[in-house]
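> attaching a predicted model along with its sequence, questions to come.
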Amino acid sequence: MAKQTAGRDNLGEFSPQFAALNDDVLFGEVWDREKQLSLRDRSLITVASLLTQGVPQLEAHLTIAKQNGVTKEEIVELITHLAFYAGWPKAWSAFNLAKEIFDESE
C-alpha cells in the first residue's frame, strides 16, 4: 500500500497530531499488518463499517478496495447483504458510488 499522506495533506497544519495518527498509525502500522489480515480483507471490513455509518469516506475506501483486489461482484454482494442490516437508503447510496468506481468500462 502506498504511503498515506491524506492526514498531513488535509489536516497537517490544523491538527498535526491527528494527521500523524491517521497517516503513521492507522495507515502506517495497522493497515501494514498484512500477515494478520490482507489488504483486501481490511478493505472489505472497512467498506462494510463505513457503509453502515453512512459517512463520506466510503467513496475513498471503495477506490482503495478496488486497488486492493476486491471485485465488483464482491462489493455488490457486500452492499446487498448490508442493506438488510444497515438500511436500504445507505445501500442505495453505496451502490451509486460503487457503480462509478467499479464501472467495467474502465
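Cool, got the structure.

> C-alpha from now on. contacts and neighbour counts both.
Will do.

> if I pick the spatially most central residue of the chain, what's in contact with it?
Relative to the mean C-alpha position of the chain, the nearest C-alpha, by Cα atoms, centre = their mean, is the one of His61, at 2.2 Å. Each residue near His61 by Cα atoms under 8 Å, 6 or more residues apart in numbering is listed here: 43, 46-47.

> what does Asn22 give?
Under the criterion of Cα under 8 Å, 6+ apart, the contact list for Asn22 reads Gly7.

> what do you get for Arg40?
Under the criterion of Cα under 8 Å, 6+ apart, the contact list for Arg40 reads 65, 68-70.

> another structure for you, compare them:
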Amino acid sequence: MTASSSTPTSIEAARHTIFDAGLTVRKEVLGEDYVESALARNAGTDGEALQKYVSEFVWGSVWTRPGLDRRSRSLLNLGMLVALSQHHELSVHVRGALRNGLTREEIVEAILHATAYVGAPAGLAAMRVVQETLTAELGPLDHKAGQ
C-alpha cells in the first residue's frame, strides 16, 4: 500500500476523532440542546459545513488542548467576544462560562475589564497613527493657536 492511498483514510479517521471530541466538548460547554439545535438548523444547508468545521477545529482542536482549563478558555472568550462585538455569541458563551464554573461576579468583572481594554487601547493606538500623520502633514500642534 502506498502512502498516498492510505493518507485519505487515516486523515479522515483523525478528522472524525477530532470532530467527535469537539462535539462532546461543545455540548458540555454550550449545552446539548443548543448544539443539537444548531446542527439540525443547518443540516442540509450551506451552513452545515461551517457547523462541522466549528465542531472539529474550534472545539476539537482548540478546546481539547491541555494548556488551559475550560474555565480559563471561557474567560478568554468573554473578552474576545466583547472586543469583536459578537453579542449573540457572547450570550452563548456567558452560559458556557457559567457551566465552566465562572461566577456572575467574575463574568461581570471580565466584561468590565474587557471594556476598559477594548476602548482605551484601540483609541490610543489609533491616536498614535493619527498624531504621527498629522505631525508629518501639518507639523506639530501650535499650542498658542489653540488658546
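Nice, thanks for sending it over. Here the structure is a predicted model, which is why all the values come from computation and not from measurement.

> just the ones of the contacts of Arg40 of structure 1 in helices?
Counting by DSSP state H, the part of those found in helices is Ala65.

> list buried residues within the contacts of Arg40 of structure 1.
Taking 16 or more other Cα atoms under 10 Å as the criterion, what is buried in the contacts of Arg40 of structure 1 is 65, 68, 70.

> Pro56 of structure 1: which of those residues is nearest?
For Pro56 of structure 1, the nearest member of the buried ones among the contacts of Arg40 of structure 1 is Ala65. The distance, counting by Cα to Cα, is 15.0 Å.

> now the closest one: how far from Trp92 of structure 1?
With distances taken as Cα to Cα, to the nearest Å, Ala65 of structure 1 is found 18 Å from Trp92 of structure 1.

> one step back: what lines up with the residue nearest to the centre of structure 1 in structure 2?
With TM-score structural alignment defining the correspondence, His61 of structure 1 maps onto His93 in structure 2.

> ok, now how distant is its match from Ser85 of structure 2?
13 Å.

> in three-state terms, label the most far-flung residue of structure 1 relative to its centre for me.
Going by Cα atoms, centre = their mean, the residue of structure 1 most distant from its centre is Glu13, 24.4 Å out. Using DSSP: H, G, I helix; E, B strand; the rest coil, the structure places Glu13 of structure 1 in coil.

> relative to Asp23 of structure 1, how far out is it?
Taking Cα to Cα, one finds Glu13 of structure 1 at 14 Å from Asp23 of structure 1.

> ok, now Thr63 of structure 1?
Distance check for Thr63 of structure 1 against Asp23 of structure 1: by Cα to Cα, it reads 18 Å.

> contacting residues around the alignment partner in structure 2 of Phe27 of structure 1?
The alignment partner of Phe27 of structure 1 in structure 2, by TM-score structural alignment, is Trp59. Contacts here follow Cα under 8 Å, 6+ apart; on that basis Trp59 of structure 2 touches 19, 21-23, 25-26.

> for Trp59 of structure 2, helix, strand, or coil?
helix.

> with Pro66 of structure 2 instead?
coil.

> how much space between it and Gly60 of structure 2?
Separation of Pro66 of structure 2 from Gly60 of structure 2 (Cα to Cα): 12 Å.

> more neighbours, those two?
Between Pro66 of structure 2 and Gly60, counted using other Cα atoms under 10 Å, the more crowded position is Gly60 (24 against 8).
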